[in-house]
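> No sequence on hand, only this structure:
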């Protein structure tokens, strides 16, 4: 049996497994997203970029991440 129990959040409308509460910056790294190029909303509240380091994504949260892509 694993040391930690996997739990889920809703990420962009779909179930996504985490192993417990996770710092937002760790989630972004896991998703290979650059923090300067995304906007994040947790439970319908926009998270200011200045708060990314202190924000914890908790089991059951609804997370929306918008990744900005340049080009033309």
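Cool, the structure landed. All figures in this text were calculated on a predicted structure; none of them were measured in a lab.
> drop to CA atoms for contacts and neighbour counts, all remaining ones
Will do.
> what sits up against stretch 14-27?
Applying C-alpha atoms under 8 Å, 6 or more residues apart in numbering, the external contacts of stretch 14-27 come out as 4-10, 35, 52-59.
> run the last query once more with 6 Å
5-10, 52-53, 55-58 (C-alpha atoms under 6 Å, 6 or more residues apart in numbering).
> putting a second one here so we can go through both:
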């Protein structure tokens, strides 16, 4: 198991988990969000290949319309 920070909270995930695997486990289907890994915004096309490593800091930020 790997220890990471996900949206500021300590979590444990399986070794070999990709960003897309994490999003699937969290049931995130909304297209209006970005993923930041260690202070860098990841392009969506990298989610499937980008593996998460020990002590990575992952932030998932959603956008909501309103006025």
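Perfect, I can see it now. Computed from a predicted model, the values in this text were never measured in an experiment.
> And the TM-score between them?
Overlay of the two chains. TM-score (TM-score structural alignment, normalised by the length of the second structure): 0.83; 67 aligned residues with a C-alpha RMSD of 1.7 Å.
> In TSV: the contacts of stretch 14-27 of the first structure, plus secondary structure, neighbour count and distance to residue 26 of the first structure.
As requested, the contacts of stretch 14-27 of the first structure are exported to TSV (DSSP: H, G, I helix; E, B strand; the rest coil; neighbours: other C-alpha atoms under 10 Å; distance: C-alpha to C-alpha, whole Å):
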residue	secondary structure	neighbour count	distance to residue 26 of the first structure
5	coil	10	18
6	coil	12	16
7	strand	15	16
8	strand	18	15
9	strand	20	14
10	strand	17	16
52	helix	16	10
53	helix	11	9
55	coil	16	10
56	strand	17	9
57	strand	20	10
58	coil	19	12
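> quick check, nearest of these to residue 68 of the first structure?
residue 52 (16.7 Å; C-alpha to C-alpha).
> That closest one corresponds to which position in the second structure?
For residue 52 of the first structure, the aligned position in the second structure is residue 47, judged by TM-score structural alignment.
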